[in-house]
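Trainee: Predicted model, plus sequence, below.
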Amino acid sequence: MSGALSGLKILDFSGLLPGPFASMYFADLGAEVIHIESPTRPDLVRLFAPYVFGQSAAYNYLNRNKQSIALDLKQAESIQLIYDKIKDFDIVLEQFRPGVMQRLGLDYATLAKRHPGLIYCSITGYGQTGDYQHRAGHDINYIALSGIAGHSGRKVNGPPAQGIQIADIAGGSMHAMIAILAAVIERQSSGLGQHIDISMTDCVASLNSMAAAASLAGVPQQVEGELLNGGSFYDYYATRDGRYLSIGSLEPQFQQGLAQALDLPIIQEKGGSLDATDREQVKQAITARIIQQDLAYWQTHFANLDLCVESVLSLDEALHSELAQQRQWLVDVPIAPHSQETVKQMACPIKFSRSKMRYHYIGQALGQGQWPTSK
């Protein structure tokens, strides 16, 4: 079985998280990825602790299955080498601020003259146009400007600091992957590539989905004021031992079951009410009941009840849970091709009936890789 994207070749100039996460998935799916790094200013993820086999664990993961090529893009011979090689590639992925690749002579317009079928994806914080295009930013800034932080969190302490990079991955990486694969399909009929402009802020703003639909219909979204952001009993509840239980029993049959399981008739009586006072009474009743017992008690209590109630796990607990084992969240990746030594990493979660994922080796040492053979 071959990878679903076997045959695609990607030249990846990106660093840190958004671009590398996308190109890692492409590589897992069988694409051939060449990761270009500066020999003097390599990808900063290489510096992130902890280290495994002498390299950053994060770099080992984000750059698995990729060939690392060290090139100084400020040198004319490096640019000429890219010109010579570009026809061997289907896709270019880059993550510099707007204008940088143009100054280097590696922008879409320049490369498309040499390779009209090239698909060229640029991932930036604020896109290639508009007043924000040259501003610096990080995940927290993109989420702030998207409106997501404005209707998330608690009234008493404001927006939450997330444990993951939502805009970088859900905004940048995932939307870039969708766009690139759509362009690959379109090229089959047109024979032409195109430039893709991915703004992480644009893309993460689109994740507002239902909240934005309501807001545009004239119902502004309020912190802890909506069905799914803490304004109903759909929420997290503290247990006696300082852990948390997630309760999402919104539908009538689940509300009825939860009311019975907790012996709280008020859930069935007022759980679906639109009145803020009723909603608050339901939450207070559930809060008072859940905190009477430890998490282990509630895990046993709800184990055989299909009510949308689950424990809040630590990341370590989640990665080693029965669910993780049954769904194969983790995979052992060789530290080098054909090596018997392996590193445990998160697997690609996509599952096909025929196509096979590949996990050939972890991220390479700087400049260790080789160019692919010409088409």
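Mentor: Thanks, I have the structure now. Values in this document were obtained by computation on a predicted structure and should not be read as measured data.
Trainee: Going by C-alpha atoms from here, please, whenever you check contacts or count neighbours.
Mentor: Will do.
Trainee: where along this structure do the strands fall?
Mentor: Secondary structure of the chain by DSSP state E: the strands cover 9-12, 32-37, 51-52, 55-56, 66-70, 91-94, 119-124, 195-199, 235-238, 244-247, 309-311, 330-334, 342-346.
Trainee: Okay, one more to line up with it:
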Amino acid sequence: MTAISAFKDALTGLTVLDLTRLLPGAFCTQMLADLGAEVIKVEEPGRGDYNREFPPLNVKESGSFLLLNRNKKSITVNLKTEEGKTVLRRLAARADILVEGFRPGVMDRLGMGYETLAAENPRLIYCAISGFGQDGPYAKTPGHDLNYMALAGALQLFGKAGEGPIVPGLSIADQGGGSLMAAFGILAAVLARGQTGKGQFVDVSMTDGLVAWLPYHAADYFFAGVEPKGGERRFLGQAPCYNVFRCADGRHITLGLIEETFWNRFCDLVGLSDLKEAQWPEGAEAEAQMRRVADLMATKTCDEWMGLLGPADLPVAPVNTMREAFDDPQLKHREMLLEMEHPVEGRIPQLGFPIKFSDTPGRLRTPPPLLGEHNDEVLRSLGYTADDIADMRRKSAI
């Protein structure tokens, strides 16, 4: 990524207003910013994005904020003041995209909903990310990632047989159902605007996004009449061929032996040839097979198993710690860990852009912004004078 900065950025010329807080909107707009869009982060004066104060802190800023807000500008705007509302309307009048994550109805109550802003800028693409969407009985119900996972039928997929669901370690609803769906929807709307000349409203429900992730497990319910639960179905921990095992040194290894040829090769290699005809056992047979494989995997260290199974061209991998993951030669080769300088935080790590383009790659250009760092720059671009800006500061509008 750092060696190909001479290429043109894919989204150069697009201006994005980011009114979101926390994870879903921030990850979405950072991806757009990495691809060259000008992202102006509109924050509350004095406090800013709540994620700025979320532990752990580096020097003054939250570590997660520093990993979610590079390549953006920050402007503080008090949307409860008339001056602040005027600033936002002027920004929206020249923007291509606006992304917000408030509860449905909040922007309308402020007098800055889609219909109002689109009347002044018909080309505006307005993306609202919410838990349940802009309509329906739950539209204004509060929630977070775990709640959306539960409601969508996805949480029951995590856990061990008979023990109930667990808290997933990743924010699947926020990023998978929210950030990625929003980025996809926004870029689809940009393409549509190229044909129609008009923007549109993009309604992203994190719960809807999660439901779209369920085809494999919804198939169990629709076509087999079975509720898929953690530890009780294929791909959910029921069978040893697709599972996690503890090794002799306390580390864990994953087996992804879905194809019959892989399972048979594994069984022959480790002396379990009698299991080849029962790759996907159920019930008591599954429990007995699991004990046999678990007992076997506990006889060697993780490195010993990798040394035996890896060269056999089997889909296996160690369960890495963060340190091990970021030291992994594959992640290093793909530049998924980078660094950049920050004026306050010093040299900070950054997660790499996940999609590789031959001509228009994602790039690290500027560090995460200080709160309100770009107030003067952005306001001057809107035609405000130095006196105007000073007056807004006196009125706590910025």
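Mentor: Arrived safely. Note that the structure is predicted; figures quoted are calculated from it, not measured.
Trainee: related to what we said a few turns ago, can I get the strands of structure 1 in a markdown table including mean neighbour count?
Mentor: Listed next are the strands of structure 1 as a markdown table, based on neighbours: other C-alpha atoms under 10 Å:
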| stretch | mean neighbour count |
| --- | --- |
| strand 9-12 | 23 |
| strand 32-37 | 25 |
| strand 51-52 | 14 |
| strand 55-56 | 18 |
| strand 66-70 | 23 |
| strand 91-94 | 24 |
| strand 119-124 | 26 |
| strand 195-199 | 20 |
| strand 235-238 | 20 |
| strand 244-247 | 19 |
| strand 309-311 | 18 |
| strand 330-334 | 18 |
| strand 342-346 | 15 |
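Trainee: Just to confirm, what residue in structure 2 is aligned with Gly242 of structure 1?
Mentor: The alignment partner of Gly242 of structure 1 in structure 2, by TM-score structural alignment, is Gly250.
Trainee: ok, now Ile362 of structure 1?
Mentor: Ile362 of structure 1 maps onto Pro367 in structure 2, by TM-score structural alignment.
Trainee: One more: Phe352 of structure 1?
Mentor: Under the alignment defined by TM-score structural alignment, Phe352 of structure 1 corresponds to Phe357 in structure 2.
Trainee: what's around its match, how many residues?
Mentor: 11 (other C-alpha atoms under 10 Å).
Trainee: Please report the distance of it from Gly36 of structure 2.
Mentor: 13 Å (C-alpha to C-alpha, to the nearest Å).
Trainee: try Pro104 of structure 2
Mentor: Distance, Pro104 of structure 2 to Gly36 of structure 2, by C-alpha to C-alpha: 29 Å.
Trainee: quick one, which of these two is more surrounded?
Mentor: Using other C-alpha under 10 Å, the more surrounded residue of Pro104 of structure 2 and Gly36 is Gly36, with 24 against 21.
Trainee: and the more buried one, what pairs with it in structure 1?
Mentor: By TM-score structural alignment, Gly36 of structure 2 lines up with Gly30.
Trainee: For that match, give me its contacts.
Mentor: Applying C-alpha atoms under 8 Å, 6 or more residues apart in numbering, one finds that Gly30 of structure 1 lies in contact with Ser2, Gly3, Ala4, Leu5, Ser6, Gly7, Leu8, Met357, Arg358.
Trainee: can I get these in a markdown table with distance to Ala213 of structure 1 and neighbour count?
Mentor: Listed next are these as a markdown table, based on distance: C-alpha to C-alpha, whole Å; neighbours: other C-alpha atoms under 10 Å:
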| residue | distance to Ala213 of structure 1 | neighbour count |
| --- | --- | --- |
| Ser2 | 41 | 13 |
| Gly3 | 38 | 18 |
| Ala4 | 35 | 17 |
| Leu5 | 35 | 19 |
| Ser6 | 39 | 15 |
| Gly7 | 40 | 14 |
| Leu8 | 37 | 18 |
| Met357 | 37 | 23 |
| Arg358 | 40 | 19 |
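Trainee: Can I get those in TSV including distance to Asn208 of structure 1?
Mentor: What follows is the contacts of Gly30 of structure 1, written out as TSV (distance: C-alpha to C-alpha, whole Å):
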residue	distance to Asn208 of structure 1
Ser2	37
Gly3	33
Ala4	31
Leu5	30
Ser6	34
Gly7	35
Leu8	33
Met357	31
Arg358	33
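Trainee: ok, longest helix in structure 2?
Mentor: helix 180-196 (DSSP state H).
Trainee: Check which residues of that helix are buried.
Mentor: Neighbour counts over helix 180-196 of structure 2 (16 or more other C-alpha atoms under 10 Å) mark Leu180, Met181, Ala182, Ala183, Gly185, Ile186, Ala189, Val190, Arg193 as buried.
Trainee: To which residue of structure 1 is the first one aligned?
Mentor: When the structures are aligned by TM-score structural alignment, the residue of structure 1 matched to Leu180 of structure 2 is Met174.
Trainee: Just give me the residue closest to the centre of structure 2.
Mentor: Gln175 (2.8 Å; C-alpha atoms, centre = their mean).
Trainee: Enumerate every residue touching Leu314 of structure 2.
Mentor: Leu314 of structure 2 is in contact with Leu257, Phe262, Phe266, counting by C-alpha under 8 Å, 6+ apart.
Trainee: Save those as TSV, and put in neighbour count and distance to Pro329 of structure 2 too.
Mentor: Shown next, in TSV, are those (neighbours: other C-alpha atoms under 10 Å; distance: C-alpha to C-alpha, whole Å):
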residue	neighbour count	distance to Pro329 of structure 2
Leu257	20	23
Phe262	17	25
Phe266	22	25
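Trainee: Serialize those residues to TSV and add fields for distance to Val244 of structure 2.
Mentor: Shown next, in TSV, are those (distance: C-alpha to C-alpha, whole Å):
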residue	distance to Val244 of structure 2
Leu257	11
Phe262	16
Phe266	15
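Trainee: that older thread, measure the match of Phe352 of structure 1 to Phe7 of structure 2 for me?
Mentor: Counting by C-alpha to C-alpha, the gap from Phe357 of structure 2 to Phe7 of structure 2 is 10 Å.
Trainee: Buried residues of stretch 135-143 of structure 1, list them for me.
Mentor: Judged by neighbour count using 16+ other C-alpha under 10 Å, the buried positions of stretch 135-143 of structure 1 are Asp139, Ile140, Tyr142, Ile143.
Trainee: could the residues you listed be laid out in a markdown table, adding distance to Lys74 of structure 1?
Mentor: What follows is those, written out as a markdown table (distance: C-alpha to C-alpha, whole Å):
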| residue | distance to Lys74 of structure 1 |
| --- | --- |
| Asp139 | 28 |
| Ile140 | 31 |
| Tyr142 | 30 |
| Ile143 | 33 |
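Trainee: Please flag which of these sit within helices.
Mentor: Cross-referencing the buried residues of stretch 135-143 of structure 1 against helices under DSSP H gives Asp139, Ile140, Tyr142, Ile143.
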